[in-house]
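*Asks:* A structural model of the following input is requested.
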Amino acid sequence: MAGLDARVAALELELETLKKAQQIKGQVIVPERFDGAREKLPTFLAQVDLYFLQISDLSFPTDTNKVAFILSLLTGPAGLWAVNVIRGNSPIKNNLVDFKAALTETFG
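*Replies:* Reported below is the predicted structural model:
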């Protein structure tokens, strides 16, 4: 549990750092957090896709990095779902397409 808390804290710090850097550069900002509201999912996924288009592959070189970033943006019911994905060692953590499909199946 302490390891998970440390990882979440590190991801949140990285998220805040990225938000500030993006706002300074005037580029696309980090997507808003997603709480699981069905009507917000298409916009959230579009913002995530746009963000990854703007950020070089050096920042998120693997699907696992991209999924971890998205997991850090999930709150409320979606955040609880994220905890289950992380703790359950789900294989969708390593595949962005499968992860988005599971997120859409659950909240879309």
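*Asks:* going forward, measure contacts and count neighbours with C-alpha atoms only.
*Replies:* Will do.
*Asks:* Now for the closest residue in space to residue 11 that isn't next to it in sequence: which residues touch it?
*Replies:* Nearest residue to residue 11, sequence neighbours excluded (C-alpha to C-alpha, 6 or more residues apart in numbering): residue 72, at 6.2 Å. Residues near residue 72 by C-alpha atoms under 8 Å, 6 or more residues apart in numbering: 8, 11, 12, 15.
*Asks:* To check against the first, give me the structure of this:
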Amino acid sequence: MKAVAKKFFIGICLILLVAIMASYSWYMSLKEYTWKDNMVIGENIKYVDAGEKGTKYTKDDFKAGKTIGRFKGDKFLGSKTWVIKLKGVDANKAVLIKGIMFESIYIAQ
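*Replies:* Reported below is the predicted structural model:
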């Protein structure tokens, strides 16, 4: 019985280790974005808040795609704010900035 428990424990530890490594590699593969003067800057593209213009990117339904970026530098924003690609919209035109307490569409200048 002890050998079975030991193998089970080692198996669970290996699964957790693989999950942690996969999460870390996903996080490190995200592009880095920064805040500057009420704009979001990433990959030489400047995004500004779309306001009411952002509704044309969502059509009738909110269509968030996959996470494509994270914020660097600011400890508060960096760990809790993500850049998300909108489905059917090129990331060079508009992105969704999603934090814990807000969501806003930003369009490229």
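*Asks:* overall similarity of the pair, as a TM-score.
*Replies:* TM-score for the superposed chains, counting by TM-score structural alignment, normalised by the length of structure 1: 0.31, backed by 59 aligned residues with a C-alpha RMSD of 4.4 Å.
*Asks:* picking that back up, and the contacts of residue 72 of structure 1, which is closest to residue 77 of structure 1?
*Replies:* Nearest to residue 77 of structure 1 among the contacts of residue 72 of structure 1: residue 8, at 16.3 Å, using C-alpha to C-alpha.
*Asks:* before we move on, which element is the closest one in?
*Replies:* helix 2-25 (DSSP states H and E).
*Asks:* before we move on, back to that, any chance of TSV for the contacts of residue 72 of structure 1, columns distance to residue 24 of structure 1 and neighbour count?
*Replies:* Formatted as TSV, those follow (distance: C-alpha to C-alpha, whole Å; neighbours: other C-alpha atoms under 10 Å):
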residue	distance to residue 24 of structure 1	neighbour count
8	24	15
11	20	17
12	18	15
15	14	17
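*Asks:* which strands and helices sit next to the helix holding residue 8 of structure 1?
*Replies:* Applying 3 or more C-alpha pairs under 8 Å, 6 or more residues apart in numbering; DSSP states H and E, we find helix 2-25 of structure 1 packed against helix 63-72.
*Asks:* Tell me how many other residues crowd residue 48 of structure 1.
*Replies:* Residue 48 of structure 1 has 20 neighbours, counted by other C-alpha atoms under 10 Å.
*Asks:* From residue 100 of structure 1, how far out is it?
*Replies:* For residue 48 of structure 1, the distance to residue 100 of structure 1 (C-alpha to C-alpha, to the nearest Å) stands at 10 Å.
*Asks:* ok, now residue 51 of structure 1?
*Replies:* Separation of residue 51 of structure 1 from residue 100 of structure 1 (C-alpha to C-alpha) stands at 15 Å.
*Asks:* and if you look at residue 81 of structure 1?
*Replies:* Here the criterion is C-alpha to C-alpha. By it, residue 81 of structure 1 lies 13 Å from residue 100 of structure 1.
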